[in-house]
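S.K.: Sequence first, predicted model second:
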Amino acid sequence: MNQHRITKAIRSQVERTNEMEHSSPLFLTSSFCFENAEDMRAAFADETDDNIYSRFSNPSVQEFVNRVCIMEGAEAGFATASGMSAVFASFMALLKQGDHLLACNAIFGSTHTVITKYLPKYGIEHTYFKADKPEEWESLIRPTTRMIYVETPTNPGLDILDLSALSALAKKHNLILNVDNCFATPVSQQPILLGADLVVHSATKWLDGQGRVLGGVVVGRKDLIKDIYLFCRSTGPAMSPFNAWVLSKSMETLEVRMERHASNALYLAEALSNHPKLNWIKYPFLSSHPQHAIAKKQMRDGGGIVCFELSGGLEAGRTFLNSLQMLSLTANLGDTRSIVSHPASTTHAKLTEEERQTVGITPGLIRISVGLENKDDILNDILQALNRL
């Protein structure tokens, strides 16, 4: 029977135990036993897919990975302890001394730190390109370039990069296209179907969706994932079985949650479009977004993030945050509850002022992770806070 990928993901489960449970059990164990010495030898020789040790593999973790692979259209994957460990593993397993990484300059602050502070210690160089300058991308490729790394939509400015164009560029120069799909999720966007080789997620965000556990996952081409698996198997950034069990359950409701997040976000963006206290507002499915046409081409919806710039700058940002009565001030996004953040003083504080300005992170920039609350309650809290400016 030909089933939709969402159906396949929901119905994908690890094998039942003798109890014939309907909901997948939690395999909370550090290691697995063997019937005899030969079975154990074969497992360690990679002649079988038997579980050995939960740093390598675990049924609860594998169920979560399988569901992400189905949704993303990936051949294989590996789950990690956090989103940043997934990003780091995708770099370190596939890049070596002397290699060059080409990356968009609009990326998460911790990813920027990894690229600029830690990769150089291993002799891996990088060049940043601008999301809105596609005509310049190819000129930055070197003979030593090995990978292109991007986020789309970007964090926090919601720039949209044309994944089909990036894929064509990567294939032309035999490069790995590595895409952080955290903001869109596989419900809104499938980079692999547009030509990406790898997709990484901070599962802590929308995939969990309730602010409960940390997790990361990288999926993609089987040959690339094998190298990432071997790197993680030795270095140890494995996802815990309990977190994987929680995340796997969350994947069953991802589509319905993201539909509500996206509809709430679009409603909020449209309602605030002409507010006098805002210099601008960005949301991928607003017609005013600079890359609106690209977003409509490669995304099912605009996702759950809205950002805008307060006309009063840094001081207005502080007043706005302090005036909110319902929205949460917390270092996360992708929760059932709406969250507001000030990137210049939090997620991207480690960047220099010049670096923040280059990617559009101004002192008055506000990022809203739109939750599942009643849309008018979210809007009214923002409006009352804006009225205090």
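M.R.: Sure, I can see it. Residues are numbered from 1 along each chain as shown.
S.K.: hey, let's count contacts and neighbours off CA atoms from now on
M.R.: Fine.
S.K.: Verify the stated contact: residue 239 with residue 218.
M.R.: No - Residue 239 lies out of contact with residue 218 (Cα atoms under 8 Å); the separation is 11.8 Å.
S.K.: Between the two, which contacts overlap?
M.R.: Common neighbours of residue 239 and residue 218, using Cα atoms under 8 Å, 6 or more residues apart in numbering, are residue 79.
S.K.: So which of those two has more stuff around it?
M.R.: residue 218 (31 against 25; other Cα atoms under 10 Å).
S.K.: Point to the residue nearest the middle of this protein.
M.R.: Nearest to the mean C-alpha position of the chain, by Cα atoms, centre = their mean, lies residue 182 at 1.9 Å.
S.K.: Enumerate every residue touching the closest residue to it other than its chain neighbours.
M.R.: Closest residue to residue 182 apart from its sequence neighbours, by Cα to Cα, 6 or more residues apart in numbering: residue 201 at 4.8 Å. By Cα under 8 Å, 6+ apart, residue 201 lies in contact with 83, 86, 180, 181, 182, 185, 216, 217, 218.
S.K.: do that again at 10 Å, thanks
M.R.: 68, 79-80, 82-84, 86-87, 179-186, 207, 215-219 (Cα atoms under 10 Å, 6 or more residues apart in numbering).
S.K.: Below is an additional structure, to be compared with the one above:
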Amino acid sequence: MLVAKESRTAIGFEEGRNDGAKWFGDLTRSRFAGPVTPHHRVLSREVSPETLAVHAGTYEDPVTGAVGTPVFQTSTFLLDDASYAAFSDGTSRDVPIYTRYGNPSQWSVQEKIAALEGSRSALVTSSGMSATASTIYALTNAGSHIVSAYDVYGGTYNLLREDMPSAGREVTFVDPCDPDAVRAAIRPETQLLFFETLTNPLLKAPSVRGLAEIAKEANALLVVDNTFLTPVNMRPLELGADVVVHSATKYLAGHSDLTAGAVVGRRKFLDRIWAQALRFGGTLEPLSAFLLERGMKTLPLRVRAQNANAAEVARFLAGHERIAAVHHPELGGPRYAGLERADYGGFGGMVSFEVRGGDEAALEFMKKLRIPYVATSLGGVESLVSMPSNTSHSSLTARQRSRIGINPGLVRFSVGIENVRDLVRDLDEALGAPAEEDKR
């Protein structure tokens, strides 16, 4: 015999969800952390990243006792008194009603991401660009002004340059590592500063603390894209950022088998971004949420291995005669003279470098590699190699790429968790092999 309402109450979807929701006209209102149910595992943010990655957010199923989070592969949920109260009280983010609004599979991975970033709330979306677009639209309005970097990820640059003006937002692009330029770009109507913790593809490392100070002076919000570093290497909210976004497709998921985005911050910001994401429809479906949560259990182990591998690869490339330049914080140099190393746990698995001979020589070099895949994206367990000029930044003109510093022959190498000696040997052989025309 099915007893739907009693069963639903028993697994925690109703109990305790509305006891703090009486906020209309109440200036002392508070918001839940989460959203989570009583059966999602919530750990102190002071617990180590390794433990949080494994346990935070796990849905401990009271019916089956499953150790792993189940996949709630459903588009909708039974309506009951808790559902109707959520609609009337404005708490529909906290009760399972419809998967576009929220789903326990999403909540599991959201809690894990929030815990790792040291925050109270997170949101997952269908892609990194969905997370970025939802955040920017939610935290600005028509007539406002945004400051960003001219060398942000190509998709973000296109959103800011092409879509924001038609939506009534003006954008100024600056060098993120020049605080004077950032400060000079601020206007009375500036609402948002959007930067990356490490820039894509040149790995510039702006001071998040400094950017947070400028944003505070301007009474604006600081949003940072932490895709390249992950919370293992930096927790920007602790440095003054207001909101953090990720392309969770990359390091968070870590296995090149899904696309997802994430947004992290205080609940008052996340509720607005969640509402915007609802309107855009960028829902992360339950199976991808399950895969993302599973992949994140090894995040600290993967990222630390990639930190070490990338640093060794960068040092090897810096000493090779066929490489004109290497971009990686571990190498130091004038670009990283002001680097606040105490804010970093590492620098991630990305290395960018310029092959002598330009784009043609770089393409020939990539064809000779045997271990890395020549493919877009980054952050997976396998090494990937690509050229920004014909992938992530192909929409930019040659002049724009030159201004950013994307020079001919620039290669972006996402270092995986393979044995680093194998990677270095492969790079050495590919760089040292003569071009086909030299063999004839």
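M.R.: Thanks, I have the structure now. All figures in this text were calculated on a predicted structure; none of them were measured in a lab.
S.K.: still on that earlier bit, the residue nearest to the centre of the first structure and residue 364 of the first structure, how far apart?
M.R.: 24 Å (Cα to Cα, to the nearest Å).
S.K.: Where in the first structure does the longest helix belonging to the second structure align, residue-wise?
M.R.: Under DSSP state H, the helix in the second structure containing the largest number of residues is helix 299-318. Taken onto the first structure by TM-score structural alignment, helix 299-318 of the second structure occupies residues 254-273 there.
S.K.: and that stretch, how far from the chain's centre?
M.R.: Here the centre of stretch 254-273 of the first structure is set off from its chain's centre by 18 Å, with Cα atoms, centre = their mean, to the nearest Å.
S.K.: In it, which residues are buried?
M.R.: 254-255, 257-266, 268-269, 272-273 (16 or more other Cα atoms under 10 Å).
S.K.: what about residue 56 of the first structure, which helix or strand?
M.R.: Assigned by DSSP states H and E, residue 56 of the first structure belongs to neither a helix nor a strand.
S.K.: which ones are touching it?
M.R.: 30, 31, 78, 229, 230, 232, 233, 234, 236, 237, 238, 239.
S.K.: And for the fourth one, the neighbour number?
M.R.: The tally of other residues near residue 229 of the first structure (other Cα under 10 Å) stands at 23.
S.K.: Quick one: map it onto the second structure.
M.R.: Residue 229 of the first structure maps onto residue 274 in the second structure, by TM-score structural alignment.
S.K.: tell me the SS of the closest residue to that match other than its chain neighbours?
M.R.: Nearest non-adjacent residue to residue 274 of the second structure, counting by Cα to Cα, 6+ apart: residue 123, 6.8 Å away. Secondary structure assignment for residue 123 of the second structure (DSSP: H, G, I helix; E, B strand; the rest coil): strand.
S.K.: so how many other residues sit close to residue 123 of the second structure?
M.R.: With other Cα under 10 Å as criterion, residue 123 of the second structure counts 29.
S.K.: where's the equivalent of residue 181 of the second structure over in the first structure relative to residue 63 of the first structure, distance?
M.R.: Alignment note (TM-score structural alignment): residue 181 of the second structure maps to residue 136 of the first structure. In this view, residue 136 of the first structure and residue 63 of the first structure are 41 Å apart by Cα to Cα.
S.K.: Could you check which of those two is surrounded by more residues?
M.R.: residue 63 (22 against 12).
S.K.: now the strands for the stretch 101-250 of the second structure?
M.R.: Along the stretch 101-250 of the second structure, counting by DSSP state E, counting those that start in this stretch, strands occupy 121-125, 145-149, 170-174, 190-196, 221-225, 243-247.
S.K.: The longest one vs the first structure, mean deviation?
M.R.: So the one you mean is strand 190-196 of the second structure. Compared with the first structure after fitting, strand 190-196 of the second structure deviates on average by 0.5 Å (mean Cα distance after the TM-score superposition for the first structure).
S.K.: same thing with the last one?
M.R.: In the superposition against the first structure, strand 243-247 of the second structure averages 0.4 Å from its aligned positions (mean Cα distance after the TM-score superposition for the first structure).
S.K.: so that strand corresponds to what in the first structure?
M.R.: By TM-score structural alignment, strand 243-247 of the second structure lines up with residues 198-202 in the first structure.
S.K.: can you check the fourth one too?
M.R.: Counting by TM-score structural alignment, strand 190-196 of the second structure lines up with residues 145-151 of the first structure.
S.K.: Then the first one?
M.R.: Here strand 121-125 of the second structure aligns to the first structure at residues 76-80, judged by TM-score structural alignment.
S.K.: how far apart are the matching stretch and its match in the second structure?
M.R.: Once the two are superposed, stretch 76-80 of the first structure sits an average of 1.0 Å from its aligned residues in the second structure (mean Cα distance after the TM-score superposition for the first structure).
S.K.: Please give the centre-to-centre distance between that stretch and its chain.
M.R.: 13 Å.
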